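**Student:** what follows is a predicted protein model with its sequence.
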Amino acid sequence: MAFLALLGAAGFRAAPGALMVPLHHEFGWSTSVMSLAVSINLLLFGLIAPFAAALMDRFGMRQVISAALVLVACGAGGSVFMTASWQLLLFWGLLIGTGTGSMALVLAATVSTRWFVERRGLVMGVLTAGSATGQLIILPPVASLAESTGWRAASLVIAAAALVVVPLVWAVMRDHPSDRGVLPYGADPNTYTPPADATGGAFSRALEALAFASRSWSFWALAIAFAICGATTNGLIGIHFIPSAHDHGMPTTVAAGLLAAVGVFDIAGTIASGWLTDRFDPRKLLVAYYGFRGVSLLLLPWLLSETVHPSMIMFVVIYGLDWVATVPPTAALCRELFGQRGTIVFGWVFASHQVGAAAAAIGAGAIRDSFGTYTYAWWGGAVLCVIAAALSFVVGTRRRADSPDALGDDQAGRSNSAATPAPVTDR
C-alpha cells in the first residue's frame, strides 16, 4: 500500500513537466512563469515532509495519506478552470505540492523503520522505486492525453486517479505491526520493545528534531548533498528535459517516453542501491552515484537531437540507474547518526532535496529564457554533482564537542524512549 501511495505521489508531482508545452501554447505563459509554479510544487513536496512524518507519528499513516490524496484531487481538478498564471501557482504549486509532499519519501522511511528491523535498506530501495514506477506509469499517458485531447482531460484523469486510491488506503493501510498482531520483520520476540507513542504537537516535534540535527556537521553535509541531488533530478531533468528535447526538435511524446524509460531503470537502480546499502558503506555509494550523474549531465548537451540515438539511450540507462539510488544510503545515514529521530531528520534532509529541486527548476528556466538554451544549466548541474560527491565522502568524519553526535541522545534531547540507543557518533 505504501508502494502504491509513493507511486501516485511521484506521478502526480511529475505531471506538470508533460503539461508545460500545451500550457504555453494556450496561455502564452513563459518558461519562467511555469517553472515558478513547478518550483513551488517541488519546494512544498520537500518542506511538508518533516511535518508529515511527525503527523504520521501522531495521527497515523492512513489518515495523513488519505487527506493528501484528496488535496491532490482538488488541485488537479481545480486546474481545469484556470485562466490566469496565479491560479497555476495555487493548484499545481500549493495544493498538489502539499498533497504529494505528505506522501513523499518520509513515508518510505516511516514504513521501513516501523515494520522492519532487518533489510531496511532493501525495503527503502523497493519503496523508493515506487517513485520511479509512478513516473513510468503516469507520465506517458498524461503527455499523450494532453497532446491528443488537451491538458484539461489529463488533469481530470489525475484527479480521478487520486480519489480512487483513497478508499483502498483507508481499508488496507495499518500504522504498526501490532495492529495486525505481528512483530516487525527480523525483530527478536524476546528483546523487542515497541516504540513509545508520539506525544506533543507534530509541528513542535518536527522543529525539535531539526534543532537537534542542525548541531551536527553530518546533517549539513547530508542536507547540502541531497539538495544537489534534487537539483539534478527533479529540478533539472524531471522538469526541463522534455522542453529541452523539444528545443532540439524531438516530439514531446518521444521525450516523455525517454523520461519514463529513466523510471524503468530507476526501479532496478534503487532496489539494487537498497541491497548495496545493507552491505557496504553508504558514504562510498553516494560518492559513486553523484560522480556518474555529473559525467552524464556534462555530456547531455551533445546527446540531444531530433531523433533518439544509441548515445541518448545510454544516458537514459545510466541516469535511470542513478536517479534516486541516493535515497537508501542517505536514509540509512540519518538512522545511523540520529537514532529515533532519524525518520523526521530524514524528512528535513528530504526538504533540502526539494529546495534544491525548486531552485534548479527556476534557475534552469531563467537560463533558457536568457540564453535560448539549457546547455549552461546541464553543465552547472555537473559541477554541483562534484560538490555533492565531496560532501558525501566526509559525512561522519568530523566531530564537534557540542554536536548531538558527540553529546549522545540522552544529553542532547531526552524525548527518546529509554529503549532506543543513542545515535552513533560521527566517524
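**Tutor:** Yep, that arrived.
**Student:** could you use CA atoms for every contact and neighbour count after this?
**Tutor:** Fine.
**Student:** what ranges do the helices span in the stretch 251-400 of the chain?
**Tutor:** Here the stretch 251-400 of the chain has its helices, by DSSP state H, counting those that start in this stretch, at 252-277, 282-303, 310-322, 327-338, 342-371, 375-394.
**Student:** got a markdown table for these, with distance to Ala211 too?
**Tutor:** Shown next, in a markdown table, are the helices of the stretch 251-400 of the chain (distance: least, CA to CA, whole Å):
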| stretch | distance to Ala211 |
| --- | --- |
| helix 252-277 | 27 |
| helix 282-303 | 24 |
| helix 310-322 | 31 |
| helix 327-338 | 12 |
| helix 342-371 | 10 |
| helix 375-394 | 21 |
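**Student:** can you put those in TSV and add mean neighbour count and distance to Met34?
**Tutor:** As requested, the helices of the stretch 251-400 of the chain are exported to TSV (neighbours: other CA atoms under 10 Å; distance: least, CA to CA, whole Å):
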stretch	mean neighbour count	distance to Met34
helix 252-277	24	17
helix 282-303	20	23
helix 310-322	20	25
helix 327-338	25	28
helix 342-371	26	9
helix 375-394	20	17
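**Student:** tell me which of those helices sits nearest to Ile242.
**Tutor:** Taking CA to CA as the criterion, helix 252-277 is the member of those that comes nearest to Ile242, at 5.3 Å.
**Student:** packing partners of the closest one?
**Tutor:** Of the remaining helices and strands, those touching helix 252-277 by 3 or more CA pairs under 8 Å, 6 or more residues apart in numbering; DSSP states H and E are helix 120-148, helix 239-247, helix 310-322, helix 327-338.
**Student:** comparison target below:
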Amino acid sequence: AMGQLVFLPFMAWLVKMDGWRTATLALCVFYAAAVVLVVLFIRNRPSDVGLRPFGAAPDSPIAAPPAPQGNLFLAPFEALAVAVRKPVFWVLAFSFFVCGASTNGLVQMHLIPMCGDYLIPATAAAGTLALMGGFNFVGTVASGWLTDRFNPRILLMIYYGLRGLSLFYLTSTGFDSTSLLLFAVFYGLDWIATVPPTVKLAADAFGPARATLVFGWIFAAHQLGAGFAAYGAGFVRTELGSYSLAFQAAGILCIIASLAFISGSRRRPEAAAAAA
C-alpha cells in the first residue's frame, strides 16, 4: 500500500520523461535492494530474535523453533489435498479470485489507460492510484481491528458488496476530479481489507499448522484472478473501444462473491468454521 503511494507517481513520471525501459530498470534496482533487506533483517519467528509472540504473556517462556517435519516440498500439496475437501476453501478461493480480478488485474492495470480514454494525463491517473495506496493502508489496519471483533464472513460480505457497487459507480461517472477522488478514497479503503477476515476464516477452518499453507493456495487464486482480469479487460477495450463492460463485469463478480458469504454470516465465526 505504501509502496503504491510512494512509487506510482515517481514511476509514471519516469516513464513520461525517459520511457518504460528506464522505469523497468529502476524497478529491478528496487527489487534487488528489497532482497538484500529481507536477507539481512527478516526472520521467520519472534523466537529467532529472542522475542515472544505478539499477545503472549510477559512471563511465558520463549519457545524454541519447531523442528521441520515431513517433506517441505510436499507439505503445500498435502495441505491442498486436505483443503479441497472443505467447502470453505472453495468459497475463499473464489472470493480471492474475484479480489485479485477487481484490484490487481483490473484497477491497478487498467485504471490509468481508462483515464486516458477520458483525456486524463497518465501522471494524474497514477496519482489517483497512489491515493488509493494511502487509504489502502488505513483500510487494511481498520479491517484487522474489525476482524478481531466481528464475524469475518459478515465483513467479507460487506467488503465485496461495496466494492462491486463502487465499480458500477465509477462507470456511471464522467471521470471528473470529484468522482475520481471519491472512488479512490473508497476503493483504497476496500483494496486489501479482504485479507484479514480471509486469513481468519482460513485459520479457523484449517488450524494454525496448515493455515499459512492453505492461504498460499487461496492467494494463488488471487493471482489467477488478476491475470484473468488483466487480459480480459484489455481484450474488452480492444474489441469494444471501452472499459465500461469490463468494470461492470467485475462489479457483478464482486456482488456474487459477497453473496457467497451469506451462508453462516449470522453465526459466530467459530461455529461457522467448525461447520465448514
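**Tutor:** Ah, there it is. This is a predicted model, so every value here is computed, not measured.
**Student:** list the TM-score for the superposed pair.
**Tutor:** The TM-score (TM-score structural alignment, normalised by the length of the second structure) is 0.91; 272 aligned residues with a CA RMSD of 2.3 Å.
**Student:** so which of the helices of the stretch 251-400 of the first structure gets nearest Ala187 of the first structure?
**Tutor:** helix 327-338 (16.8 Å).
**Student:** could you tell me where that closest one falls in the second structure?
**Tutor:** Under TM-score structural alignment, the match for helix 327-338 of the first structure in the second structure covers residues 195-206.
**Student:** with stretch 228-238 of the first structure instead?
**Tutor:** Residues 98-108 of the second structure are where stretch 228-238 of the first structure aligns, taking TM-score structural alignment as the criterion.
**Student:** in that stretch, what's buried?
**Tutor:** Residues of stretch 98-108 of the second structure classed as buried by neighbour count (16 or more other CA atoms under 10 Å): Val98, Cys99, Gly100, Ala101, Ser102, Thr103, Asn104, Gly105, Leu106, Val107, Gln108.
**Student:** ends of stretch 409-424 of the first structure, how far apart?
**Tutor:** 9 Å (CA to CA, to the nearest Å).
**Student:** closest one of the buried residues of stretch 98-108 of the second structure to Trp20 of the second structure?
**Tutor:** Relative to Trp20 of the second structure, and with distances defined as CA to CA, the nearest of those is Gln108, at 16.7 Å.
**Student:** which residues sit in contact with that closest one?
**Tutor:** By CA atoms under 8 Å, 6 or more residues apart in numbering, the residues touching Gln108 of the second structure are Leu129.
**Student:** who are the contact partners of Ala360 of the first structure?
**Tutor:** Residues near Ala360 of the first structure by CA under 8 Å, 6+ apart: Ala231, Thr232, Gly235, Leu236.
**Student:** that one matches what in the second structure?
**Tutor:** In the superposition onto the second structure, Ala360 of the first structure corresponds to Ala229 when matched by TM-score structural alignment.
**Student:** for that match, give its distance to Leu253 of the second structure.
**Tutor:** Relative to Leu253 of the second structure, Ala229 of the second structure is positioned 11 Å away (criterion: CA to CA).
**Student:** find residues that contact each of the two.
**Tutor:** Taking CA under 8 Å, 6+ apart as the contact rule, Ala229 of the second structure and Leu253 touch no residue in common.
**Student:** can you tell me the helix or strand for Val91 of the second structure?
**Tutor:** Under the assignment given by DSSP states H and E, the secondary-structure element containing Val91 of the second structure is helix 87-100.
**Student:** mean deviation, that helix versus the first structure?
**Tutor:** Here the mean offset of helix 87-100 of the second structure against the first structure after fitting is 0.8 Å, by mean CA distance after the TM-score superposition for the first structure.
**Student:** tell me which other helices or strands that helix touches.
**Tutor:** Counting contacts by 3+ CA pairs under 8 Å, 6+ apart, helix 87-100 of the second structure packs against helix 195-240, helix 244-259.
**Student:** could you rerun that using 10 Å?
**Tutor:** Other elements packing on helix 87-100 of the second structure under the criterion 3 or more CA pairs under 10 Å, 6 or more residues apart in numbering; DSSP states H and E are helix 75-83, helix 152-172, helix 195-240, helix 244-259, helix 269-275.
**Student:** next one: it to chain centre, how far?
**Tutor:** Shown here is helix 87-100 of the second structure, whose average C-alpha point lies 12 Å from the average C-alpha point of the whole chain (CA atoms, centre = their mean, to the nearest Å).
**Student:** quick check: angle from that helix to helix 244-259?
**Tutor:** An angle of 150 degrees separates the directions of helix 87-100 of the second structure and helix 244-259 when computed by axes from the mean of the first three to the mean of the last three CA atoms, to 10 degrees.
**Student:** for helix 87-100 of the second structure, which positions count as buried?
**Tutor:** Buried positions in helix 87-100 of the second structure, judged by neighbour count with 16+ other CA under 10 Å: Val88, Phe89, Leu92, Ala93, Phe94, Ser95, Phe96, Phe97, Val98, Cys99, Gly100.
**Student:** need the contact list for Ala18 of the first structure.
**Tutor:** Under the criterion of CA atoms under 10 Å, 6 or more residues apart in numbering, the neighbours of Ala18 of the first structure are 139-144, 146-147, 151, 154, 238-243, 252-253, 255-256.
**Student:** any idea how far the spatially closest residue to Ala233 of the second structure that is not a sequence neighbour is from Ala93 of the second structure?
**Tutor:** Once its chain neighbours are removed from consideration, Ala233 of the second structure has its nearest residue in Ala246; the separation is 5.2 Å (CA to CA, 6 or more residues apart in numbering). With the distance defined as CA to CA, Ala246 of the second structure ends up 21 Å from Ala93 of the second structure.
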